[in-house]
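[1] Got a predicted structure plus its sequence, pasted below:
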Amino acid sequence: MRAKAGVFDFPSRRPAERLGVAVVSELVELIITGEIPEGELLPPEGPLSEHFGVSRTVLRESVKRLEEKGLVVVAQGRGTQVARSGSWNMLDPVVLSALIDNDESLGVLDELTIVRGNLESAMAGAVATRRTAEELTRIEHALEAMRETQHESDSFRQADVVFHLTIMELSRNRLAENITKRLYRRALESSRYHGMGYEGAFRSTLDEHALVVDAISRRDVEAAERAMRDHIVTSWQRRRLEAPHQEAEL
């Protein structure tokens, strides 16, 4: 463990729920970073309670939260074992944030981009299949809002987000929309996801969005899917920062 008993000096009047949130957050990070590896047992209740400065009741509730997130498996008589990463609920906000925040290699963001690209591609294709004239107008207005703010970074970024959320909503695929929103919004909170700026960023982004709108207007499902996937993947590749170990090798 990174800290010794007594380091966590929380006020005695702090509600147990707040203590539990702190414990869960710390344990999630220890598991995500591999400081407590997959397959390893968590320390017994006594040492863990002392380490975090909380009661055993708070600790048990915290471990229960970890179990709900798929991070641990509680086995009677064996203890609490860290689950394999394939069992983790990576759409859980706490787990996903920890994965992204500790993603020094950018591997998680690479995977997120692939998943997001495939889901949004399918949703763009669905919109192209059955969009109405009114829905096409909404999409065109979202693109126009991007054009009008292309010289204002923050406003342009927000208009970009609105464009993608509009496509998601109009797809009528609630499951894909829900999953993609969770991934997208958490990624947007990471400076690593925004990456580095590059020359012609506004122009290339507008051109790629325009291809999506054009395909949807023509009801060309395959073109809409391809345009959306290509945009999401290539835009990430253009702004992707080199990971620290890669920079050291140059």
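    Done, it's in. Numbers count the residues shown, from 1 in each chain.

[2] From now on I want contacts and neighbour counts done on CA atoms only, so please keep to that.
    Will do.

[3] quick one: contacts of the longest helix anywhere in the chain?
    Longest helix in the chain, counting residues (DSSP state H): helix 107-130. With C-alpha atoms under 8 Å, 6 or more residues apart in numbering as the test, helix 107-130 has contacts from 99-100, 103, 167-168, 170-171, 173, 176, 180, 183-184, 187, 193, 212, 215-230, 232-233, 236.

[4] among these, which ones are buried?
    Using 16 or more other C-alpha atoms under 10 Å as the burial test, the contacts of helix 107-130 include 99-100, 103, 167-168, 170-171, 176, 180, 183-184, 187, 193, 212, 215-217, 219-230, 232-233, 236 as buried.

[5] Mind checking what helix or strand follows the strand or helix carrying Asp207 in sequence?
    Using DSSP states H and E, Asp207 maps to helix 201-217. Once the chain leaves helix 201-217, the next helix or strand it forms, by DSSP H and E, is helix 221-239.

[6] which other helices and strands contact that next one?
    For helix 221-239, the elements it packs on are helix 107-130, helix 201-217, judged by 3 or more C-alpha pairs under 8 Å, 6 or more residues apart in numbering; DSSP states H and E.

[7] Ile139: which of those is closest?
    Closest approach to Ile139 among the helices and strands packed on helix 221-239 is made by helix 201-217 (7.0 Å; C-alpha to C-alpha).

[8] putting a second one here so we can go through both:
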Amino acid sequence: MNRSEPIVRRKLSDEVFARLKRLITSGELQPGDDMPSERELMERFEVGRPAIREAMQALSNMGLVAISHGERAKVLQLTAKSIIRQVDGAAKIILSSSRDTLEHLKTARIFFERGMVREAAEKATVEDVQRLKATVAEQRAARGDSETFISADMKFHTQIATISGNPIYVAVSEAMLGWLKEYHTEMLIWTGKEQFTLTEHEEIIDRIEKKDADGAEKAMIKHLERSRALYVMNSEK
């Protein structure tokens, strides 16, 4: 073997992080458990406080622990949502620096949601449909209040994802909606486009209720293709 493969000495905090992560992934520490105190960890690993704090922050960034001021960190239950939330910051930076990336996200959302709404049409129960109708009623009552109206809009799409029973669908849907919300303009209110949204949501519910997967997909594409113009870069507002 001719290729050079030097051994790189790891930072103390990296080694502490690896050991703490092993305690969690091995099951020695369970979701809901308190992490050992900083002093206990310093004595156990024979390192200083900075290495412990840096390692704990890395665990927090991964969604493995929750750090609260004045209390011991707690081990978290890893979920699809907590994993995907880890990329929130990076995703928003990429979106803010590239108009093309925002357009790619809009297109990806349409591709993703057309599949989700087909599953919803196949799997929705009477209770699922009633929940969707209640959310549209919330939207109708919130006309003129952009923040509440948009929140109900996001809830509607997340509910469709939830019908699938797949938590990864729900996590991805919430992430996409959260990223896009940063670029939602107020034109929804002053151009009267609220009623378009309400009518389109009602059409989607009608297709879901009738178990019409093809019709639901067409209604969703129509809705998202029209509304994609509501999401623009700050420089365009």
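    Nice, I can see it. All values derive from a computational prediction rather than experimental measurement.

[9] So after superposing, what's the score?
    Overlay of the two chains. TM-score (TM-score structural alignment, normalised by the length of structure 2): 0.58; 160 aligned residues with a C-alpha RMSD of 3.1 Å.

[10] so how far does the longest helix of structure 1 sit from its counterpart in structure 2?
    For helix 107-130 of structure 1, the mean deviation from structure 2 after alignment is 1.1 Å (mean C-alpha distance after the TM-score superposition for structure 1).

[11] which residues in structure 2 does that helix align to?
    The alignment of helix 107-130 of structure 1 onto structure 2 (TM-score structural alignment) covers residues 100-123.

[12] how far away is the residue nearest the centre of structure 2 from Ile168 of structure 2?
    Most central in structure 2 under C-alpha atoms, centre = their mean is Ala175, positioned 2.6 Å from the mean C-alpha point. Using C-alpha to C-alpha, to the nearest Å, Ala175 of structure 2 is found at 10 Å from Ile168 of structure 2.

[13] swap in Glu182 of structure 2?
    Applying C-alpha to C-alpha to Glu182 of structure 2 and Ile168 of structure 2 gives a distance of 22 Å.

[14] With Lys106 of structure 2 instead?
    The value you get for Lys106 of structure 2 to Ile168 of structure 2, if C-alpha to C-alpha is used, is 19 Å.

[15] Looking at those two, which is more packed in?
    Using other C-alpha atoms under 10 Å, the more surrounded residue of Lys106 of structure 2 and Ile168 is Lys106, with 21 against 17.

[16] Near Val126 of structure 2, how many other residues are there?
    Val126 of structure 2: 9 surrounding residues under other C-alpha under 10 Å.

[17] Contact partners for the closest residue to Glu45 of structure 1 other than its chain neighbours?
    Nearest-residue entry for Glu45 of structure 1: Arg56, 6.6 Å, with adjacent residues in sequence omitted and distances by C-alpha to C-alpha, 6 or more residues apart in numbering. By C-alpha under 8 Å, 6+ apart, the residues touching Arg56 of structure 1 are Glu45, Gly46, Ser49.

[18] How about Ala16 of structure 1?
    Ala16 of structure 1 touches Val58, counting by C-alpha under 8 Å, 6+ apart.

[19] ok, now how distant is it from Glu61 of structure 1?
    10 Å.

[20] How about Arg229 of structure 1?
    The value you get for Arg229 of structure 1 to Glu61 of structure 1, if C-alpha to C-alpha is used, is 41 Å.

[21] Pretty sure Arg238 of structure 1 sits against Tyr198.
    Yes. Counting by C-alpha atoms under 8 Å, Arg238 of structure 1 touches Tyr198, with 7.3 Å between them.

[22] higher neighbour count, the two?
    A count of neighbours by other C-alpha under 10 Å puts Arg238 above the other of Arg238 of structure 1 and Tyr198, at 14 against 9.

[23] Number of residues surrounding Leu206 of structure 1?
    With other C-alpha under 10 Å as criterion, Leu206 of structure 1 counts 16.
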